[in-house]
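# need coordinates for the following:
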Amino acid sequence: MRVHKLAFATLAVTAALSLTACQNDEPGTAQGAPTTAPAATTGAAPGGAPAPNGPASNAPAPNGPASNAPAPSGPGKTATPPAAAPAGSTAAGGPAKCRTADLTLTATDHTITGDPANTVVVELKNHSGKDCTLSGYAGVDLKTSAGTLSAKRSGEPVVTGTVKNGKSTYFGITYPANTTGGSGVRITGLVVTPPDETQSVTLPWPGAGSLPVTDTAGSPVKIGPMGSAGQGE
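Reported below is the predicted structural model:
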């Protein structure tokens, strides 16, 4: 009878130990298991590449404030051209230069008896409908029986002047009188090119009919700058 009691007690102890071992093997209840997952590592990934969940980059966000740098001018970009000055004016807003098409040119004999040289005055009248400026020397050629004779500049200082619409400016042409008694060099016409222009105007010659023949080098005909002669000269 004692042998049966010992065998039953041993069986009960073994069963209790077995039950405890099974309970310890169930997932999520094992002793010593961490209750929270370890924090993610923020260090560099193998090979030097940044960890996927590392610190945010310092690069500016794609939709951040616009840069102050000028827009690129490469392909696909169009640079904004500077604003053009209005027609008939300079970039600073003042009157534009007088063009040949803006002017009416006439030539008049203004020789005064007793003067050492003869004089023709050329008038340039502004009919453009707006003010314009004229400064410097015109180009002047005399057509003669011996060919074209270009006038020389007198060397007087140049002054920029504004010619108001409907008004005129003048310059003088001086040339020696033919007192030799011979036919001299016959003058047949006058060609005038306003300053800074390439378009010329051909006018009738209003002065003496000839120039004296001379052996002196250079042209005996001289011109003054714009504004060097007046209407009464």
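# hey, let's count contacts and neighbours off CA atoms from now on
Noted.
# how many neighbours does the nearest residue to Pro194 once chain neighbours are set aside have?
Nearest non-adjacent residue to Pro194, counting by CA to CA, 6 or more residues apart in numbering: Ala138, 4.7 Å away. By the criterion of other CA atoms under 10 Å, Ala138 has 21 neighbours.
# what does Ala101 give?
Look at Ala101: counted by other CA under 10 Å, it has 12 neighbours.
# cool, and Tyr175?
Neighbours around Tyr175, by other CA under 10 Å: 22.
# show me where the protein has its strands.
Along the chain, counting by DSSP state E, strands occupy 96-97, 103-109, 118-126, 132-134, 139-144, 147-150, 152-153, 161-163, 168-175, 185-193, 201-203, 210-211, 222-223.
# next, the angle strand 185-193 makes with the fifth one.
Using axes from the mean of the first three to the mean of the last three CA atoms, to 10 degrees, the inter-axis angle of strand 139-144 relative to strand 185-193 is 150 degrees.
# what's strand 139-144 in contact with?
Contact partners of strand 139-144, identified using CA atoms under 8 Å, 6 or more residues apart in numbering, comprise 148-151, 185-195, 223.
# report the buried members of those residues.
Among the contacts of strand 139-144, the ones that count as buried by 16 or more other CA atoms under 10 Å are 149-151, 185-195, 223.
# out of those residues, which is nearest to Thr100?
Relative to Thr100, the closest of the buried ones among the contacts of strand 139-144 is Pro194; by CA to CA it sits at 6.3 Å.
# that older thread, what is the nearest of the buried ones among the contacts of strand 139-144 to Gly161?
Pro195 (12.2 Å).
# can you pull the contacts of the closest one?
Leu134, Ser135, Gly136, Tyr137, Ala138, Gly139.
# another for comparison:
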Amino acid sequence: MRVHKLTFAALAVAAGLSLTACQNGDDGTGKSAPSAGSHASAQAGGSSSNGSDQGSGSDSGGSDQTGGTGTGKGSAGKGSAGNGSTAGTGTDASGKVERCHTDELEVTAKDDTIDGDPSGNVAVEFKNGGGHDCSISGYAGVDLKTNSGTVSAKRTGASAGRSILKNGQSIAFAVTYPLNKTGGSGVRITGLLVTPPNETKTVTLAWPGAATLPVTDGSGEPVRVGPIGSAGQGG
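Alright, predicted model coming up:
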């Protein structure tokens, strides 16, 4: 009886060793069997090379699956933040160039009157110093400060186009006013107030033109302002 027990025990050990050798050895192709753990991890995590680096593709699928290929137009692709369309260009979320703001403009004025002109002319220049493109159009607000009060310029009514100013670029408009040819002291001009189009902040400048306006009862020639881009055109 003891001999039979030893024989059964030896057979059990041999069977166990044979099973272990089959599990740890080759599968007949010269390659080790893959680890079940690493295979599950690859399915759950997706392919790292197809993630945000390929975010510029179209929505061709995989975007709703965990660890998909990331081919949708996400923030790492060609979205509004991905292609830099709004950074440093002055564009808003819709891709339009923002208007020029008072604080971004360098405003200057110079006498632009030519000998023989029936009226005086002043050219007011806006220079873009905001560091990005900006859009400007229409009419600026213009007021002349005088020793008799403020005189508001009237628009000429000329059409006003839209201009895009790159950083450092300038554009000007004309202010025309009646020359004092009466021989009297006239109305002394003490300053020029300019408000860029669609803005509420005003810039105060020294007046570069003739020193006075003629005294009038309101029936004379008014001070006029031309649209943006009208400098040198007489308003």
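# now what about the TM-score between them?
Here the superposed chains carry a TM-score of 0.60, computed using TM-score structural alignment, normalised by the length of structure 1; 150 aligned residues with a CA RMSD of 2.3 Å.
# distance of the equivalent of the residue nearest to Pro194 of structure 1 over in structure 2 from Val187 of structure 2?
By TM-score structural alignment, Ala138 of structure 1 lines up with Ala140 in structure 2. From Ala140 of structure 2 across to Val187 of structure 2, the span is 23 Å (CA to CA, to the nearest Å).
# ok, the counterpart of Asn180 of structure 2 in structure 1 - how many residues close by?
In structure 1, the residue paired with Asn180 of structure 2 is Asn178, using TM-score structural alignment. Asn178 of structure 1 has 18 neighbouring residues, counting by other CA under 10 Å.
# so who does the closest residue to Asn178 of structure 1 other than its chain neighbours touch?
Among residues not flanking Asn178 of structure 1 along the chain, Pro212 sits closest, at 4.4 Å (CA to CA, 6+ apart). By CA under 8 Å, 6+ apart, the residues touching Pro212 of structure 1 are Pro176, Ala177, Asn178, Thr179, Thr180, Gly182, Ser183, Gly184, Val185.
# dump the residues you listed to CSV, plus distance to Val201 of structure 1.
Shown next, in CSV, are these (distance: CA to CA, whole Å):
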residue, distance to Val201 of structure 1
Pro176, 24
Ala177, 25
Asn178, 26
Thr179, 30
Thr180, 31
Gly182, 30
Ser183, 27
Gly184, 26
Val185, 22
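# put the buried members of those residues into a PyMOL selection.
One line in PyMOL is enough to select the buried ones among these; burial here means 16+ other CA under 10 Å:
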select buried, resi 176+177+178+184+185
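# closest one to Ala208 of structure 1 out of the contacts of Pro212 of structure 1, please.
Lowest distance from Ala208 of structure 1 to those (CA to CA) belongs to Ala177, with 7.5 Å.
# just checking, the closest one touches Ala117?
Yes - in this structure Ala177 of structure 1 lies within contact range of Ala117 using CA atoms under 8 Å: 6.1 Å.
# give me the element Thr20 of structure 2 is part of.
Thr20 of structure 2 belongs to helix 2-24 when assigned by DSSP states H and E.
# how far does that helix sit from the chain's center?
Put simply, helix 2-24 of structure 2 sits 78 Å off its chain's centre (CA atoms, centre = their mean, to the nearest Å).
# could you tell me where the very next helix or strand once past it falls in structure 1?
For helix 2-24 of structure 2, the following helix or strand on the C-terminal side (DSSP H and E) is helix 36-45. Following TM-score structural alignment, helix 36-45 of structure 2 has no partner segment in structure 1.
# got it, and stretch 7-25 of structure 2?
By TM-score structural alignment, stretch 7-25 of structure 2 lines up with nothing in structure 1.
# now stretch 118-131 of structure 2
Per TM-score structural alignment, the counterpart of stretch 118-131 of structure 2 in structure 1 is residues 116-129.
# can you mark which positions in the matching stretch are buried?
By neighbour count on 16+ other CA under 10 Å, the buried set for stretch 116-129 of structure 1 is Asn118, Thr119, Val120, Val121, Val122, Glu123, Leu124, Lys125, Asn126, His127, Ser128.
# just how off-centre is that stretch within its chain?
With CA atoms, centre = their mean, you get 36 Å for stretch 116-129 of structure 1.
# need the helices for structure 1, in chain order.
Assigned by DSSP state H, structure 1 shows helices spanning 2-24.
# number of nearby residues for the residue nearest to Asp133 of structure 2 when sequence neighbours are not counted?
By the measure of CA to CA, 6+ apart, the closest residue to Asp133 of structure 2 outside its immediate chain neighbours is Lys166, 4.4 Å from it. Using other CA under 10 Å, Lys166 of structure 2 has 18 other residues around it.
# what sits against Lys166 of structure 2?
By CA under 8 Å, 6+ apart, the residues touching Lys166 of structure 2 are Asn128, His132, Asp133, Cys134.
# swap in Leu19 of structure 2?
So Leu19 of structure 2 contacts nothing (CA under 8 Å, 6+ apart).
# how close does it sit to Val13 of structure 2?
Leu19 of structure 2 is 10 Å from Val13 of structure 2, by CA to CA.
# now swap in Lys166 of structure 2 and tell me
Separation of Lys166 of structure 2 from Val13 of structure 2 (CA to CA): 86 Å.
# again, but for Thr7 of structure 2
10 Å.
# same question, Gly130 of structure 2
The value you get for Gly130 of structure 2 to Val13 of structure 2, if CA to CA is used, is 85 Å.
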